[in-house]
Each structure stands twice: as structure tokens, then as C-alpha cells.
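>>> Structure for this input, please:
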Amino acid sequence: MPSLRSRALSVALIASGRRRRFASAEAVRSQVAQSARRPASHLPPRSLGRVAEISRTFVGAWPVYDVSPRGTEPAARVLYVHGGGFINELVRPHWAFIRQLVTQARARVVVPAYILAPRGTADRTVPAAADLLSGLIASGGAGGTVLIGDSAGAGLALAAAQRLHERTGAQPSRIVLISPWLDVTMSHPDQALIEAGDPMLARPGLREAGRLYAGMLAADDPRVSPLHGSFAGLAPLTVFTGTRDVLTTDSRELLTRALAAGVDVEFHEEAGLPHGYPLMPLPEGRAARERIVRLIRATAEL
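So this is what the prediction gives:
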């Protein structure tokens, strides 16, 4: 049973018209056009600098932030790939989550502000993310490396892990996927029913955002939709999803396919909760974040 606060938030999301952003292909194209005219900032909030050392470098055209605990050595490494439907930048809830990973898990968190669609497409974005992951794993130091992604960023993270395994067989210590978007075709037969109760997302806009991200690739190409890729040899997975998320079908399919490939999966499906709930100020979100912190700490002790 979802908490009273989570039920109230779902009502508030519906009332705010949040879902209209993905209600149609035209709505998504309007967002993209507005972002082209006035690009959003991906800069971290100033308050993060009080608890973390922050530096920024460029990997190709990508700004990449390196956020480490202030005054102490990191105990583990995290590559965090943000969500936003491939068309939206890092926002405050992402940075709040990063802050918690730095302060509570004592993690060094590497955060790419990857190029958004339609300029950034899967054929270039996935190999670049795989390069970042490979470099972080190879950098050594204390603890292991945890790959974390939310929503579209979870799809990119999983595609990068698949690509890295194909190249070298290397993997992070663990992969954490938060409300993952893994199949941009939006073709699962259960999605129509779930969509009716989703307070945030709708299939028409998601299909268009996926089309922009796919570029010249087919929507079911594993670089675009890693649900169609190979799961053999992947690192242990932790997955968080809610039943009021039209994308929860991706998580369920992931569970089936990953287990069939022999991958260890820790699966959390919360009844009545919306897309991205682990990043929200909810009791269930707090519990999910605390679980992620514990997973990183456990990696640090390996």
C-alpha cells in the first residue's frame, strides 16, 4: 500500500499537468525546440560545493562532473547517468541524489551531462558512455564501481554496460536501474492499461523522444533499446520500479530476461508508486535511496 504522501503526490502530479509534456509527439517536439532556443543549465547547485569537491572536464563534447566527498578519500566510485527522456538536462532532484551518494556512501560520483536528442543519438552516445564506464573501472583505488541510471539514463547505462561487455568483458561491481526506460518502441501490450493510471508519462510523447534519440538506428536496436540486447555476463542488477509507471513493463521484462541469462537481480516493485519515485521526497523514495547507499557501501568493502 503506498503511503499517504505518495498518494497525495500522484494527485498533485496529475493536477499540475505534468503528463502533458509527453502527451503527444507535438508536445515533445515543442520541448525540444524550446530547449534549442534557451538551453537549460546542467550546473550543480552551489550548496553541493559545501560538502563536495567538484570539478568539470570535457570528454569530447560532453561536460563531465566529478563530485567527491570533501575532506576524505572516496570509498567507492559511481557513474551516474541522469534521466529526462533523452531530451532534458540534469535537474535538482538528480543533484540531491548525487549529494546523498557523496555524503552518505562516501562515493566519488562521475556525472556526464551527455548531449541531448536530437543532437545526441544512441550511435554516438552509447559508445561514449561505455568509454566513461571503462575508464572509471580501470581507475582503481578503494572500493568498486557502481553504475547507476534513472529513467532514460538507466537505458543508456544498461546499453553502455552491454557494449563494454561486448568489447572487453569488463563490468562494474553492480548496476542500479531506477524506473528504467529500456524499450523505446513502447510496444508492450500491458502498457495501455498502466498508462491510464500513470500521473507523469504517456506513450505518444515517449515514442517521439525515443525516435529522436534513435536517430538513424531502428527503435529496437540494442543501442537504443537495451532490453533487446544481450544480458549474458552482466554485473548484478538492482532495479526499482512502481506500478503507476507505464515503463514498469520494461523492468518486468528485464527481470525475466536477466534471470534467464543467469544474472543476479535484486528487484523492487512498489505498488501504486509513479515513475522515478526513488528520487522523490517520499518515504518509499527515502527507503530506496538508503538501499542504494548500502549497496555502494557494500561495494566499498569488497
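
>>> use CA for all of it now, contacts and neighbours both
Fine.

>>> Find the residue closest to L156 in space, skipping its chain neighbours.
V126 (6.4 Å; C-alpha to C-alpha, 6 or more residues apart in numbering).

>>> H82 versus A260, what's the distance?
28 Å (C-alpha to C-alpha, to the nearest Å).

>>> One more: R99?
Taken as C-alpha to C-alpha, the span from R99 to H82 is 14 Å.

>>> what's the burial count for the closest residue to A287 other than its chain neighbours?
Closest residue to A287 apart from its sequence neighbours, by C-alpha to C-alpha, 6+ apart: P278 at 7.9 Å. Neighbours of P278 under the rule other C-alpha atoms under 10 Å: 25.

>>> any chance you could map the helices in the stretch 1-150 of the chain?
Ranges of helices in the stretch 1-150 of the chain, per DSSP state H, counting those that start in this stretch, are 4-16, 25-37, 92-104, 122-138.

>>> For G85, see how far away the most centrally placed residue in the chain is.
By C-alpha atoms, centre = their mean, the mean C-alpha position of the chain lies nearest to D150, the distance being 1.9 Å. Separation of D150 from G85 (C-alpha to C-alpha) stands at 10 Å.

>>> structure for this one too, so we can compare:
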Amino acid sequence: MKQSFTYYITLFIIKLKGLKKDFSQDPIDYKKIRKEDVREVKGTFFKKHQTRTFTILNTSITEITSNKASGKLVLFIHGGAFISGPAKHHWDTIKTIVKQTNHTVWMCDYPKAPEHKISLISQNIDEVYNIALKTYSAHQISCIGDSVGGTLITALVQRLVQKDMELPAKIILVSPVMDATLSNPDIEKIDPRDPMLSKKGVLSAKQMCAEDKDLKNTMISPLYGSFENFPHTILYAATYDITYPDQKLTIEKLIKTNTQVAIIEGEKMPHIWPFLPVMQEAKRALKQIIDSLNE
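Here you go, the predicted model:
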């Protein structure tokens, strides 16, 4: 399929912002990348719909609720290479979700590396889910996460299965990072095409987050864990994204376990393309996400 004019505008903006350069540094300059973080969201919509902000362990939760609340909850675990976020595109996505689904959304601003390691971050995600279960039934909860947000959701589900706990109704993974080692040889072929990420910087961020330098720990690399008994899983994979080769391996594992899985592949799309502004392909992908949340 031919890419839209807005696709090329988006690639130009990504290049102009120097994201590829930032993610080609070792060590990665996490303080510079954090300058794009947006923690206090503004605007009329959020003033009207932001019902409360509260803390679970070290995680700040911003709850956004529609005036016509559906009774369902979306746990939104944002990406940012474990070192940053949330960013403006995350809040824009949440605004669209609340408007078009009437679901309540919890934006989960969890602790970041290098100040915190994956074990503490995972403990926070587990507790967020546990607290959610005190208000919502598991079948009323969906989880959505981009990049390492997808990592954290996948690893959360693996732990829930191990503990024989109730699972969310569905999980939506947008360009999830499934293997922190980035050792898949196919990554080297995609790296020159990826307009946003580079192996060197992403690997540096993972090393900052890893517990005892163990990049194969399933908390940070869920590809090495089990995919048995997963809930309905929807995975968005972009072919011009260095995380794509490990997503393909994940899909193979999900299919082998007979998981109800839907794969949406973005031909020539960059990392987390459904959440990017301007691009027509992003708007179509986000509409698909909305439709799946409304099912």
C-alpha cells in the first residue's frame, strides 16, 4: 500500500527532532530525552474529565473519566524506553480513547530508570493491577501499552498466569519491546531503516533498567517467558522498527499456545505509529484500537 503524504511529513518531523540521533548514544542521554515528558496535563478536556490523581507505591495515577462512564477501565502503561515519559502523544491518545469509548483510563506514570530498576517497576505495575481489581472485575479491565509499556503489560500477564490470578479481558500491545538483549540478527538489517530508534541507545536504556545486568530476565524480556493462557491479545507491529523481529517471534509463541491474537502490521511504519500525530495511517490504526476497546 502506498504511504500517505502525511506519512512523509511525520518522518520529516521525526528526523527534525533528532530522535534517531538521541537513540544512537551510549550511554543514552536520558535527561535530554526526559525534556519531552508531560506529567501535568492541561486543556479544557482534561479539566472536565480528570477526576483524580493518586499514588500507588511509587506510581502516579491520573484517572480520566467520561461523563457517560461505561463502567470499564483501561490501564494505560506508557512507553519511553524505561527512562522517560509520559509524553504528549500519550495524553492525546488517552483523550481520544475516553472520547470515543467512554471508558475510564488510568494513566500509570511508573518509576523510571536509571534511578529505579525493573524489579521495582514491575512491583509497581503488579500493585496497580491489584488495586484496579478492588474496583473493577477483571473482565472490565483492558490494558494498553506502547514500546516498554507493552513490555510491562506482557510481563504482568505472565506473572498473573503464574499466580493463577484473574486476567484482564484483553491486552493491546503497540510496538512492544519483547527482548531487551536486542540480540536478534534481523535487528541489524532494520536499524538503518528505522527513523526513530537505534539499537545502541535502546540497549543502553535497557542496561540502565536491568536488575543485576540480567537482560534476559522475563520482567524486562518477556519473550523468554511463557505465553500459555494469555487473554485476547492485539499486537501492532511496524516493519521499519528495530523491535519488529522480536515481535514476530512473540507472535509465533502466541499462535502456538492457541491464544486469541490479532496482528496488525504497519508496512514501512515507524515505532508506535498508531500514537503518532498528523499521520493518516496513525489515525486509522488508532481507530482500530478504539473499535477493539468498544467490542
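
>>> Just give the TM-score of the two.
The TM-score (TM-score structural alignment, normalised by the length of structure 2) is 0.93; 293 aligned residues with a C-alpha RMSD of 2.0 Å.

>>> ok, R99 and H82 of structure 1, which is more surrounded?
More crowded of R99 of structure 1 and H82, by other C-alpha under 10 Å: H82, with 27 against 24.

>>> any idea how far the counterpart of F58 of structure 1 in structure 2 is from K48 of structure 2?
In structure 2, F58 of structure 1 lines up with T55, judged by TM-score structural alignment. Going from T55 of structure 2 to K48 of structure 2 by C-alpha to C-alpha gives 21 Å.

>>> ditto for S175 of structure 2
Computed as C-alpha to C-alpha, the S175 of structure 2 to K48 of structure 2 distance reads 31 Å.

>>> Same check on K15 of structure 2?
Taking C-alpha to C-alpha, one finds K15 of structure 2 at 35 Å from K48 of structure 2.

>>> same deal with V261 of structure 2?
36 Å.

>>> Between those two, which has more neighbouring residues?
In this view V261 of structure 2 and K48 are compared by other C-alpha under 10 Å, and V261 has more residues nearby, 18 against 12.

>>> Spit out the contact partners of the residue lying closest to that one once chain neighbours are set aside.
Leaving out its chain neighbours, the residue that sits closest to V261 of structure 2 by C-alpha to C-alpha, 6+ apart is T233, at 4.7 Å. T233 of structure 2 makes contact with K170, I171, I172, L173, T259, Q260, V261, A262 under the criterion C-alpha atoms under 8 Å, 6 or more residues apart in numbering.

>>> mind running it again at 6 Å?
Going by C-alpha atoms under 6 Å, 6 or more residues apart in numbering, T233 of structure 2 touches K170, I171, V261.

>>> Dump those to a markdown table, plus secondary structure and distance to S226 of structure 2.
Shown next, in a markdown table, are these (DSSP: H, G, I helix; E, B strand; the rest coil; distance: C-alpha to C-alpha, whole Å):
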| residue | secondary structure | distance to S226 of structure 2 |
| --- | --- | --- |
| K170 | strand | 17 |
| I171 | strand | 16 |
| V261 | strand | 15 |
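
>>> Of those, which is the nearest to T250 of structure 2?
Nearest to T250 of structure 2 among the contacts of T233 of structure 2 is V261, at 10.9 Å by C-alpha to C-alpha.

>>> Quick check: the aligned residue for that closest one in structure 1?
So V261 of structure 2 corresponds to V265, using TM-score structural alignment.

>>> Who are the contact partners of its match?
V265 of structure 1 sits in contact with P236, L237, T238, where contact means C-alpha under 6 Å, 6+ apart.

>>> Next: P277 of structure 2.
Here P277 of structure 2 is in contact with no residues (criterion: C-alpha under 6 Å, 6+ apart).

>>> mind checking the SS state of it?
coil (DSSP: H, G, I helix; E, B strand; the rest coil).

>>> Quick check: it vs D241 of structure 2, distance?
With C-alpha to C-alpha as the criterion, P277 of structure 2 and D241 of structure 2 are 17 Å apart.

>>> H103 of structure 2 now?
In this structure, H103 of structure 2 and D241 of structure 2 are 30 Å apart, going by C-alpha to C-alpha.

>>> Please apply the same query to S119 of structure 2.
Distance from S119 of structure 2 to D241 of structure 2, by C-alpha to C-alpha: 27 Å.

>>> now do D179 of structure 2
14 Å.

>>> Over to Y136 of structure 2?
35 Å.

>>> again, but for D214 of structure 2
The gap separating D214 of structure 2 from D241 of structure 2 is 24 Å, by C-alpha to C-alpha.

>>> which of these two has more neighbours?
Set side by side, D214 of structure 2 and D241 show more neighbours around D241, with 26 against 16, by other C-alpha under 10 Å.

>>> Now do the same contact list for the aligned residue in structure 1 for the more buried one.
Mapped onto structure 1 by TM-score structural alignment, D241 of structure 2 lines up with D245. D245 of structure 1 sits next to D198, P274, H275 when contact means C-alpha under 6 Å, 6+ apart.

>>> rerun that using 8 Å as the cut-off
By C-alpha under 8 Å, 6+ apart, the neighbours of D245 of structure 1 are S179, I194, E195, G197, D198, P199, M200, L201, L273, P274, H275.

>>> Could you point out which of the helices of the stretch 1-150 of structure 1 sits nearest E284 of structure 1?
Nearest to E284 of structure 1, of these and by C-alpha to C-alpha, is helix 4-16 at 8.0 Å.

>>> The closest residue in space to L57 of structure 2 that isn't next to it in sequence and V105 of structure 2: what is the separation?
Leaving aside its sequence neighbours, L57 of structure 2 sits nearest to N124 (C-alpha to C-alpha, 6+ apart; 6.2 Å). Separation of N124 of structure 2 from V105 of structure 2 (C-alpha to C-alpha) stands at 17 Å.

>>> Between these two, which is the more surrounded one?
V105 (25 against 20).

>>> What's the match for the more buried one in structure 1?
In structure 1, V105 of structure 2 lands on V109 (TM-score structural alignment).
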